[in-house]
Structures are given as structure tokens and as C-alpha cells.
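**Q** sequence? don't have it. structure:
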């Protein structure tokens, strides 16, 4: 195997190991993909101040994110269908996160159910909530998450309308593959054998729980019809009451929206454009982070996702106002390439990159990284 030194190495291996339709599902953005590309590229526009003559013998990368301890300022983002990228994918990522010491967020559209992940890991995690038209189902999800001890509720705000990813349409992406996709799967025997053996083949949070969703066929119809364009701030208040604790709002990309959320008493929000998968033409998350931090950063804890690939990117986000970052695609690359060992390797790489960046920037504690450290 080629020596793995960075996230890009994993991406190339991931592309070789999973069926094309699932690789394209992860590695794509909406329409022209301008925002998808901008997310990663704009990190390079943020330069880091190099400092010398400072004792950097002891570097501490530990921090907290939304009240959770983290060995490095990283959490694994909620990504749907991880269990299709790699058999039992959600459980594998959750175990790696638990063992390393960073938060894991389970998607509503996961293959493994929240109960299965909790049974496999024995540890609390954060649950990500999609707000669909069926509010009884939404209420059931919230109370199931409470019942198993989920320690955080992440509410996704930017999916009240679906952005089109051209690659998914051209691949005819489906959980029931067509002939073209079946032929491609035949070229990925390792993936196919693992998927054949795993007991986790369903959408465990939805099938058997949502009204009239009893199998994969009914799920497909439900998933399209349940997208709710009426989601508004009143719904967030209702969710807070049902949950009974702090929530994390994901998908904030505007200062005005950030102020509305802060005025409501929201504790944590994620500056995120959904990885460039929704509004094509939106700004990158990292370019808007400083504005949002200036507006509400003293009242609300900010996290950031979309485009994070290196330890230096984590440093940049921290300097510009985020207490930590969420990893989406980087997580998928490693999971699809190598399963749980890939996730473990990813965390080791990011920790090393972050420590190196901090040392060469003259910082030995996360608390000492500020906007003066970048330009």
C-alpha cells in the first residue's frame, strides 16, 4: 500500500475501493459545484503567522466543543449513508471517535440506527435532526435520542429544499442499483463482500418508525415527499422544548440569521453551507466565519464545517472564531478507504498536523490562538 501521509492520499484510495455512484455522492456539489470547490480553496487564502524564539516544548491541543471534551478541536459531521460507504460505517466512526476522544454526530439518514450505535459503543454521542413534514416522527426521533442518552442535538437548517447534484442524477443514484451501477459494483469485490456480510443494510432511524415506511421502496418515496419548505424559527423553539436542553444549529451562513439565533438563546451554531451541496454560488464557510464571529461570537459558540482537510485548516478556523470544526468528506474518504483503521489514522494525521502548525506559529495552547495569528 502507498504510504498514507494526508487526507488526499485517502481520497485517492477511497475512489478505488467504493462504487462510483457512492464516491460521486460524497465528492460532489450542487449544480456548477462552485461553492463545493470554493470551500476548500478559500482556506488557502488565510495565511498563518510564523513565529520564532518561543518555547514550544509542550503543546496542548485539547479543548471543548459544545460542552464536550475533545483531544483536538474536531467532531465528525453528520453524513447520511455512512454504512453504505463502508459496512457498519456509523459504528466504526463512532468507535474511533470514542477511543480517540472527539465527538461523533449521527445523521438522521444513517444506516445503523441510533440505538444500534449506542449499543455498539456504550458512549453518548450527538444526534443530527432533519426536520421533516411529519412532526410526530420528528418528535419521536427527539425522544428516542433522549432515551439513549444522546448528549447533543444538532438541527440542520439548510435542507428545506434539495439542491441538485448532477452526478447523482447521471449515476441514477439509488439504494436499489440499476444495471449500470451493478456492473460497477462488480468491479469492487471487497466492498461488495463486506456489504453482503453486514447485518446493517437498512435506514435504521427511519424504516419501521416513520409512518408507512416499512422497506427501502417506501423510504425512497418518503424521503422526497418529507422535505419541509415551511421550516422556520418557530419550529426551532418547538424543538428546543421537546429536547429540553441546548441545541446546535447547523447551516448558518448569514450574520442576520446568526443574530436571530443568538437572540433566541441558541448556545452553539455551525457555520456551514452543507459542503457546497445546497446553494451553488454561496460563499465558502471559512470566508464568512470572521463576519459571523464578530457579530455573535461573544454570545454563541461557533463551529465550522465545509472544506476542512488539514491540521492547518483547523488552526485557521480556530483563529477566525470557531471553537472547532466538523469533518464530513475527510471522514468519508478514510472510512471508505480503510474502515475504522482509516478513521484512526485520520485523527492521528490531523493531530500531528495541528501540533506542527501550532508550534511553528508559536502557540502551545488552543486558548491562545486568535485572529492575530492569521491574515
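**A** Structure's in. What do you need? Just so it is clear, the model here is predicted, and its values are computed rather than measured.
**Q** From here on, just use CA atoms for contacts and neighbour counts.
**A** Fine.
**Q** Following the host helix or strand of residue 90 in sequence, what is the next regular element?
**A** Per DSSP states H and E: residue 90 is located in helix 89-100. Following helix 89-100 in sequence order, the next helix or strand is strand 105-106 (DSSP H and E).
**Q** Centre of the chain to that next one, how far?
**A** 8 Å (C-alpha atoms, centre = their mean, to the nearest Å).
**Q** Who are the packing partners of that strand?
**A** Packing partners of strand 105-106 (3 or more C-alpha pairs under 8 Å, 6 or more residues apart in numbering; DSSP states H and E): strand 126-129.
**Q** 10 Å instead, please
**A** Packed against strand 105-106 by the contact rule (3 or more C-alpha pairs under 10 Å, 6 or more residues apart in numbering; DSSP states H and E) you find strand 74-76, helix 89-100, strand 126-129, strand 152-156.
**Q** Alongside the first one, take a look at this:
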């Protein structure tokens, strides 16, 4: 039940596969003899704050269901890595529990969902403000809840329901079960998990109201895949947009965020991207295609499942090492240089040209796939 909640997507899981596959369609056209030596400078600026690495943990629900270290362990690991930390409204630790795990000066983002109850929204904002969260992200692609069929089959609940099936599955996974039984029972800390609390009628006017209510620091609109919506977000008071399809967990056959990122980059500045990022090379591609920072989900959650806080630290180490190696081989010594070279028209990263092997029917190339790039 817990693994499938982490691993699954909506409906037939086409979107979640496309998110990852889209990165494989991007080639890295490396430069040789660049004369670079480690360590490289991977620092950048995200949501108004300087960070040591250009990727950070995406806000994800219910971290304690994966390991008792939960959000607090993830926050410590992110802080140690020099990455921005972000906390979900649907976390199993409240802002007041997480804040002491992160130095006061360290960048922290609070993610908020669209709730019907305005007093609940104000309470969430107050909790974030009082506990030193400098930035806010409003998630707007979950007003209608996605159809996650693995959750239906498993009878997913938070905390777990003690059905015969769940009990049997827990017995088959003694490490997780021991962690669960030896720790306090978890639940969503900030709010009760009631799908009816989401507000499908939430509009642009409501989003603008939220920006005015926060008035504390940068605020991003999370769940954007259209340039027109990105421009509208800026007009309504948002400082950044977060290109995302909710990890392929909402609308089936939605576009992969990395595919739409360049068109949104052309429309505005201040961009975060997520979805399908599982390697340091993916982080590099996201930066090259126009993101100011890249958010990761599954990589750090897999680490959390495997080893708690230590597993998250390991995930950060692996991704940081992969990113530095990719930058070195690509011949760019800093994130700023990567962006500058791409902006100058140097195609260090570009979409793969199709080959005849991709189209056994040669006529497919002649009917519209030839002459260039996907």
C-alpha cells in the first residue's frame, strides 16, 4: 500500500512514464578539453535565496508513512546538502516540528493546497510565517482529485487501516512494520485528509487573494503547463511558476513538464520544474531547458524508505555527484555558465533526432516525423 502510493500515477500511468521518458529524449552534446577540475560551483538562487545546489525536495505528503524520520529527517538532510527545503500542507509533521531541524537562515518553502475554508488557509499561512518559512507555493492542479487506481486496489488510508490484506502485506515487510509499530502513529499533521476539503471552484481571483494574504516573501504557482497561465500568474501577483503535472498523479496524458518548459521559459522568468527527475543528468537538463531550480520527489522518497534521514542524505550525495560529473563532461563550470551558453544558442542539450530504428514503417518519417526534432 505504502510503496504503491509513492510509486503510482493516475489511471493507466501513461503520464508518469512520459515524465521520465521525456528526459531520455534529450541529448547532452558535451564539449571536450574544457579544463575543468572539481569541485565545480553548483550554487544558484531559488525563490529569492542562495543555495549550494540547484535541486531541492518537492513537497510530498505523509513522509512518516515511509519512515519514522519523516519530514524532520528530510529537512535535516536537505539542510546538510545546502538545498532549499519544502514542506507539504499534507505532511505528517507540522511547520513547528520541522522548523527546529533547519537553521533559521536556511531557505524553507511551505506548500499550500486550495481549501474551501478560508480560515483554514489563513491558519496554514500563519503557521508557516511563525516558523520561518520564507516562501510559499500554491498547488492548483489538485482541485479535482486524480484517479490513482493502485490506491483503490490497496485500500490506501492514512494511517493504515488494519484490514486482512494490509495486515498480510505488512507481515511480508518486517522492516517497515517494525518501524511503524515502534513509532508513534502518524497522521496528517496540519489538517484532516478530507478530499471534500479541496475547492474545485477556486479561481484566479482566489489565487490573487492568497498572494495578498501571504505578503511575506516569494510565492509560486505550482501546477502550470501552459505559457498563457504562466503569464497570468505573474499578472495576478505570483513571483514564480512551478511547471508540474503533479508527478503524473492527476490528469492522465498530461504533457511532461520538461517538454513544455522551454515555451514557458520564453514567456517569463522565475521557474521551477519537477516530474520524472531521477538522475543528476535530469537535473542538468532541467536547468539547461530553462528552470531556475529543479524539484525532486521519488529519488529522495526512495532514500527515505530505504534508510530514513541517512537514506535521504545518500540520495542527495548521489544526485550531487551525478550532476557535478555531468557538468564537468559537458564542459560547464557553473550553473550560470550553463544558462549563458544555452541562451547564446549553444546547443549543449537538445532533443534527439529520430532514427529509422524508431519507425519500422519508413513511411512514418515521410508523413511528418522527418526533418528534425521531436
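**A** Happy to help now that I have it. All figures in this text were calculated on a predicted structure; none of them were measured in a lab.
**Q** related to what we said a few turns ago, now render the helices and strands packed on strand 105-106 of structure 1 as JSON lines, adding mean neighbour count and distance to residue 350 of structure 1.
**A** Listed next are these as JSON lines, based on neighbours: other C-alpha atoms under 10 Å; distance: least, C-alpha to C-alpha, whole Å:
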{"stretch": "strand 74-76", "mean neighbour count": "25", "distance to residue 350 of structure 1": "9"}
{"stretch": "helix 89-100", "mean neighbour count": "23", "distance to residue 350 of structure 1": "12"}
{"stretch": "strand 126-129", "mean neighbour count": "24", "distance to residue 350 of structure 1": "21"}
{"stretch": "strand 152-156", "mean neighbour count": "23", "distance to residue 350 of structure 1": "24"}
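**Q** Dump those to JSON lines, plus distance to residue 329 of structure 1.
**A** Shown next, in JSON lines, are those (distance: least, C-alpha to C-alpha, whole Å):
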{"stretch": "strand 74-76", "distance to residue 329 of structure 1": "10"}
{"stretch": "helix 89-100", "distance to residue 329 of structure 1": "13"}
{"stretch": "strand 126-129", "distance to residue 329 of structure 1": "17"}
{"stretch": "strand 152-156", "distance to residue 329 of structure 1": "17"}
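**Q** Can you tell me which of these is nearest to residue 303 of structure 1?
**A** Among those, strand 74-76 comes nearest to residue 303 of structure 1, with 9.4 Å by C-alpha to C-alpha.
**Q** quick one: that closest one aligns where in structure 2?
**A** Aligned using TM-score structural alignment, strand 74-76 of structure 1 spans residues 55-57 in structure 2.
**Q** Residue 181 of structure 2: how many residues sit nearby?
**A** Residues near residue 181 of structure 2, counting by other C-alpha atoms under 10 Å, number 10.
**Q** What distance do you get for it to residue 174 of structure 2?
**A** Distance, residue 181 of structure 2 to residue 174 of structure 2, by C-alpha to C-alpha, to the nearest Å: 10 Å.
**Q** go on, residue 34 of structure 2?
**A** Distance, residue 34 of structure 2 to residue 174 of structure 2, using C-alpha to C-alpha: 50 Å.
**Q** who are the neighbours in contact with whichever residue in structure 2 pairs up with residue 277 of structure 1?
**A** Here residue 277 of structure 1 is matched to residue 249 in structure 2, going by TM-score structural alignment. Going by C-alpha atoms under 10 Å, 6 or more residues apart in numbering, residue 249 of structure 2 touches 5, 7-11, 13-16, 141-142, 145-148.
**Q** Which stretch of structure 1 lines up against stretch 9-17 of structure 2?
**A** Under TM-score structural alignment, stretch 9-17 of structure 2 corresponds to residues 29-37 of structure 1.
**Q** Just the buried ones from the contacts of residue 249 of structure 2, in PyMOL syntax?
**A** Buried residues within those, by 16 or more other C-alpha atoms under 10 Å, are selected in PyMOL with:
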select buried, resi 5+8+9+10+11+13+14+15+16+141+142+146+147+148
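**Q** all helices in the stretch 151-300 of structure 2, in order from the N-terminus.
**A** For the stretch 151-300 of structure 2, helices defined by DSSP state H, counting those that start in this stretch occupy the ranges 164-171, 174-181, 204-214, 227-235, 257-267, 280-288, 298-330.
**Q** Deepest in the core, which of those is it.
**A** Greatest average neighbour count among the helices of the stretch 151-300 of structure 2 goes to helix 280-288 (a mean of 25), per mean count of other C-alpha atoms under 10 Å.
**Q** so how much does that one differ from structure 1 once superposed?
**A** Here the mean offset of helix 280-288 of structure 2 against structure 1 after fitting is 0.7 Å, by mean C-alpha distance after the TM-score superposition for structure 1.
**Q** matching residues in structure 1 for that helix?
**A** With TM-score structural alignment applied, helix 280-288 of structure 2 matches the range 311-319 in structure 1.
**Q** what residue is smack in the middle of structure 1?
**A** Compute the mean C-alpha point of structure 1, and by C-alpha atoms, centre = their mean the closest residue is residue 77, 1.8 Å away.
**Q** Now do the contacts for that residue.
**A** By C-alpha under 10 Å, 6+ apart, residue 77 of structure 1 lies in contact with 103-107, 126, 128, 154, 305-306, 325-332.
**Q** The helix holding residue 90 of structure 1 vs structure 2, average offset?
**A** Its aligned residues in structure 2 lie a mean 0.7 Å from helix 89-100 of structure 1 after superposition (mean C-alpha distance after the TM-score superposition for structure 1).
**Q** angle of that helix against helix 329-338?
**A** Per axes from the mean of the first three to the mean of the last three C-alpha atoms, to 10 degrees, the angle that helix 89-100 of structure 1 makes with helix 329-338 is 110 degrees.
**Q** Packing partners of helix 89-100 of structure 1?
**A** Using 3+ C-alpha pairs under 10 Å, 6+ apart, the elements in contact with helix 89-100 of structure 1 are strand 68-70, strand 74-76, helix 82-85, strand 105-106, helix 114-121, helix 329-338, helix 340-360.
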